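In: My questions are about this predicted structure, shown below with the sequence.
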Amino acid sequence: MPGNAPAGDAHPHNHGILGKFLKLAGAQWVRDGLHTLFMIVLARKSVGDYGGFMLAFGLGQFILFLGEFGLNQPLVTSLSRRYARTGEILAQYTVIKAVLFVAGVAAVVGVALQQGYDEGLVMLVLVISLGVGLEPLSGTFFVACRVRGRQDQEALIRAVAALLGYGWAFGALLLGAGPVWMGLFKVVENTANLVGGAFAVLRWEHLAGLNLGRKALARIWGTTKNGLEFLIMALAAITYNKSNLFFLQNAGGQEAVARYSATWELVDGVSVLVCSLLLSNVLFPLFARLWKTGRDEFHRLAKVSAQWLLALALPLVFVLAAESDRLIGLIYGPAYADAVWMQKYLAPTVLCAFVHNLAAYLMLSQGKQRLLLFIYLAGLGLNLGLCAALIPAHPLAGAAVAILLTKAAVAAATVGYCQKTIGLFTLKTLLPILVASGLGAVLYLGLAPFVPREVAELGAIAPMLALLARLWRARRVRGLAPGDPGRGMEKP
């Protein structure tokens, strides 16, 4: 029956979280690896072209976020209902996303024209927006795969589509094509995703009735109204994440955007891997279902996830900050020297992203989207004020500080709510992390004057890595279900 749990997840503790995450992570690594390589080659070839691409992607993200976050979260909830009419639901959301796609592309191009961008940059914004805007349409069908626990199908399709898209990108780059021709790679990639996702889902027997009959069309407006809070929430979130780029373009031009984006690609890439794949695509469907079917398991999984995410984030933040000179220099070269010190500012946003996104998905699972919307709107107001105050006088430093303070404030609000209602962090889960962090700090400060920096940095993260290994062994020793990280570490 549509909406029931997939067969492999029948037992409440047998979620298969790790296996599903690794399948999606494999496809994401293929795409992100190709994307990173392409952008690095482009960045080394031309700072201006790289800045133009990053600005175009920043505008295109508005369309992506509206369709993905703005509609995929209520779509998960709708498909998770016991007697959900899956075909009808998918048809409704596809129509809504198609309308948003057209309106979004028109709006983004209008913004580019209003900002006075030159013709080449406007055309690049158009093709990137078309390509990025197709992703939410394919995402509708991928959500159905996730709810059924078929992340393996989604992973295969995404990997093949990435190879096709970036094959186009590298081919155009090698042939010396202009930025607009190169930018068509996103259209190629996401057209393949859309075709593959639709084909995979439409093969299922219970979707044979997929249609847009009169009743389905009549419900589209109702679905749109019900999702309005999510749409506004998504718009607020993507605006406060990207607005510093537009202030930076006006204050420092495409080269300033390029230097900021060099470090943001590294920092945000780490956040996206966990927040998009693990939290959005694997844990959120579980949280949404468990809130309805098993509150004790919901609380247990939330606390275990919080402990793992915090323990994972801290060493990542340290490495990104401590190794910023080598990472930027090795990847982008001497033209991006300003990105080195900016990465030290931006590295803590990884921690903010990990804990905030977990808290946000927990709030959505509990139906607290209105409160989350208020938090996002407050974050947007704070961010616009910080950008206006800081970026004109100090473009690069202002852009980095504005996004860091905004993300910290939003994370404090969402985690604070979940701490109050769920008890997300307890002394039992926090104490080992605090001890490992303190020991790492002592080792780093004690070793740094006497040994090569690599040894001191390894000493800094070794206690946290040992803690993560111990938590993993505890999971295995206690006979936990495969793919269920940390069951038994803490009772709700």
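Out: Ah, there it is.
In: contacts and neighbour counts: CA atoms only from here.
Out: OK.
In: How much space separates Ala469 from Val122?
Out: 49 Å (CA to CA, to the nearest Å).
In: now Gly196
Out: Taken as CA to CA, the span from Gly196 to Val122 is 30 Å.
In: What of Val111?
Out: On the measure of CA to CA, Val111 and Val122 end up 9 Å apart.
In: Between these two, which has more neighbouring residues?
Out: Val122 (21 against 15; other CA atoms under 10 Å).
In: Give the helix, strand or coil label for the more buried one.
Out: Following DSSP: H, G, I helix; E, B strand; the rest coil, the label given to Val122 is helix.
In: That one reaches Ala112, doesn't it?
Out: Yes: counting by CA atoms under 8 Å, Val122 does reach Ala112; the two are 6.0 Å apart.
In: who touches both of these two?
Out: In terms of CA atoms under 8 Å, 6 or more residues apart in numbering, Val122 and Ala112 are not both contacted by any residue.
In: From one end of stretch 224-233 to the other, what's the distance?
Out: 14 Å.
In: Could you list the buried residues of it?
Out: Thr224, Gly227, Glu229, Phe230, Leu231, Met233 (16 or more other CA atoms under 10 Å).
In: mind putting those in a markdown table, distance to Val188 and secondary structure included?
Out: Output for those, formatted as a markdown table (distance: CA to CA, whole Å; DSSP: H, G, I helix; E, B strand; the rest coil):
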| residue | distance to Val188 | secondary structure |
| --- | --- | --- |
| Thr224 | 29 | helix |
| Gly227 | 29 | coil |
| Glu229 | 32 | helix |
| Phe230 | 28 | helix |
| Leu231 | 26 | helix |
| Met233 | 29 | helix |
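In: Use this one as the comparison:
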Amino acid sequence: MSHAWGLGLAQVVGAGASALLLPVLTRVLGPDAYGQWSLVLVLISYVLPWTDLGVARGIIRFCPTYDTSDARLNVYRTVRRFAFMVSLSMGVLLAVLSPWLAQIAIGDAADWHLLCLIALLFPLEALFRVGTAFVQAEERLAHYARISTGRHVGELLLLTIAALLTADIAWLLLARIISLSVVVAWILYAGRRQLATQRSDWSLAPIRQFVGFGLPMIPAVFVWALIMSADRYMLKMWSSVSDVGLYNVADILALMLINWTRPINGVLQPKLANLRSTNVAESERYIRISFRWLAVLMAPCAVFLATMGRPVITLLSGAAFADAAHALPWLALGYVIIGLTNPLYHVVYLRRGGFAFLWLYGAALAVNIALNAVLIPQHGLSGAAFATMAAFLAYAVGLFALALPNEQRMIAAESMALVKIAGSAGVAALVMATASSHGHLAVIAGALAGGIIFFILMLVLRVIHRHEIRELLIPVRSWLRPRKGPEQ
């Protein structure tokens, strides 16, 4: 497990690199144009989950059950071909309907060319999802981390160049297409030797099985995308596009909390898929340890954002975006809640599939829309952020209700650790808040001091243990002293 977490640290570098794009886009585009770009990204989040009809999730769930490598490779070839044909058909349909859909989704039929560019992402995204899902199912975690990091860093470089050369959103989309094309070509090239010896066997059986498992989750993901975007559309309706841009800045910074959980969550679902039928005790150990470490990783970061949000946003995006800090405390709390539910999410999803999440996400969406309608007209950004946090909390309560009694007991057993973590985070918050109004150097010093104090308290209170830290550092030592051998 420690080796898997260490390999996942590479994903933090990639996703963190993407956040470096924030100062470029916000300063070049300004609040209004950046708000428009945010709406385009929301539209992409609506349509791209449909590209593979859920077969990528089926690969993670069922590929480990095949006995031989040849059987896994053969089914991978089959579902990859299926996903490509389906996504290509969807992309063509989106391009044909682009003049009509542009008016609905973006607000201007003249932006139909943006939808045509999004259509080009369809087959690329499908191949990326299927390719990375197979790598995860095989537990080739180092390769998966390299792919993920490569995509994030590539997008960072190309989007930065495009934003500096022009403020045209079409060029930003084109940069994203080029970046994804390179990564997909890398995936296909890396797997060509393995697939060269496999016979072509077009069978509908694995497709039906994989789609049957993964497809029900797509409507649930769509509803989840509505939760993530309802506040933006309602801010545009009752406020302005510039407020959408401000909210998106706060949301991106708060999402960095989830970024710190990637070393755990990036490998948790495929690992549990392999263990759930072979070693139940080991899977329970994964859940307990991951839940505790998720809280330890996210708590100091959430405190940092809540107490030092304004100087950080001003430093990154300029004074025009400083008011985005009003949304940060509630969004940070919301993403902490979501991060803590991830181990339980993987367990419930692997056992019950996507149908269970349809009503759960729907209930969270209803909470979000109702609170947005009440709070945005009076409280603006902070009201939208509170509505999102409340929706996440409703989702967490529902997810806990879906868990089995033994799973609920496992999570409840860690409640005392959560109390210790919250108390230590409060101490760190006092240190950071004291430094937040004394300039950028004081902000950095306060953040470092608060983080150090927090982790010292974690060791003193025995929330984390020295042997766990030593285990987590095993991959770092192996990178410093590389040894020849097969990839873990």
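Out: Everything's here; your move. Because the structure is predicted, anything quoted here is derived from the model rather than measured.
In: from memory Ser2 of the second structure sits against Glu471, does it?
Out: Yes: using CA under 8 Å, Ser2 of the second structure makes contact with Glu471 at a distance of 5.6 Å.
In: Return the residue of the first structure aligned against Ala170 of the second structure.
Out: Residue correspondence, TM-score structural alignment: Ala170 of the second structure in this structure matches Val180 in the first structure.
In: give me the number of residues near the residue nearest to its match when sequence neighbours are not counted?
Out: Spatially, and ignoring its direct neighbours in sequence, Val180 of the first structure is nearest to Leu124 (5.0 Å; CA to CA, 6 or more residues apart in numbering). The local packing of Leu124 of the first structure (other CA under 10 Å) involves 24 other residues.
In: Hmm, Leu124 of the first structure is touching Pro179, no?
Out: Yes: contact status for Leu124 of the first structure versus Pro179: in contact at 6.7 Å, counting by CA under 8 Å.
In: Give me the common contacts of the two.
Out: Common neighbours of Leu124 of the first structure and Pro179 (CA under 8 Å, 6+ apart) are Phe53.
In: Show me where the stretch 351-492 of the first structure has its helices.
Out: Using DSSP state H, counting those that start in this stretch, the helices found in the stretch 351-492 of the first structure span residues 369-390, 395-421, 427-447, 453-477.
In: Now the last one: buried residues?
Out: I take that to be helix 453-477 of the first structure. Going by 16+ other CA under 10 Å, helix 453-477 of the first structure has these buried residues: 456-465, 467-468, 471-472, 474-476.
In: And the contacts of it?
Out: Contacts of helix 453-477 of the first structure (CA under 8 Å, 6+ apart): 308, 311-312, 315, 318-319, 322, 432-433, 436-437, 439-445, 447-448, 485-489.
In: Just the buried residues out of the residues you listed, in PyMOL syntax.
Out: If you want just the buried ones from the contacts of helix 453-477 of the first structure in PyMOL, going by 16+ other CA under 10 Å, the selection is:
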select buried, resi 308+311+312+315+318+319+322+432+433+436+437+439+440+441+443+444+447+448+485+486+487+489
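In: Measure how buried Gln198 of the second structure is and give me the count.
Out: Gln198 of the second structure: 13 neighbours (other CA under 10 Å).
In: rewinding a little: next, the contact list for the match of Ala170 of the second structure, please.
Out: Here Val180 of the first structure is in contact with Gly120, Met123, Leu124, Val127 (criterion: CA under 8 Å, 6+ apart).
In: Output the residues you listed in JSON lines, with distance to Ala161 of the first structure appended to each entry.
Out: JSON lines is the format used below for the contacts of Val180 of the first structure (distance: CA to CA, whole Å):
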{"residue": "Gly120", "distance to Ala161 of the first structure": "27"}
{"residue": "Met123", "distance to Ala161 of the first structure": "23"}
{"residue": "Leu124", "distance to Ala161 of the first structure": "21"}
{"residue": "Val127", "distance to Ala161 of the first structure": "17"}
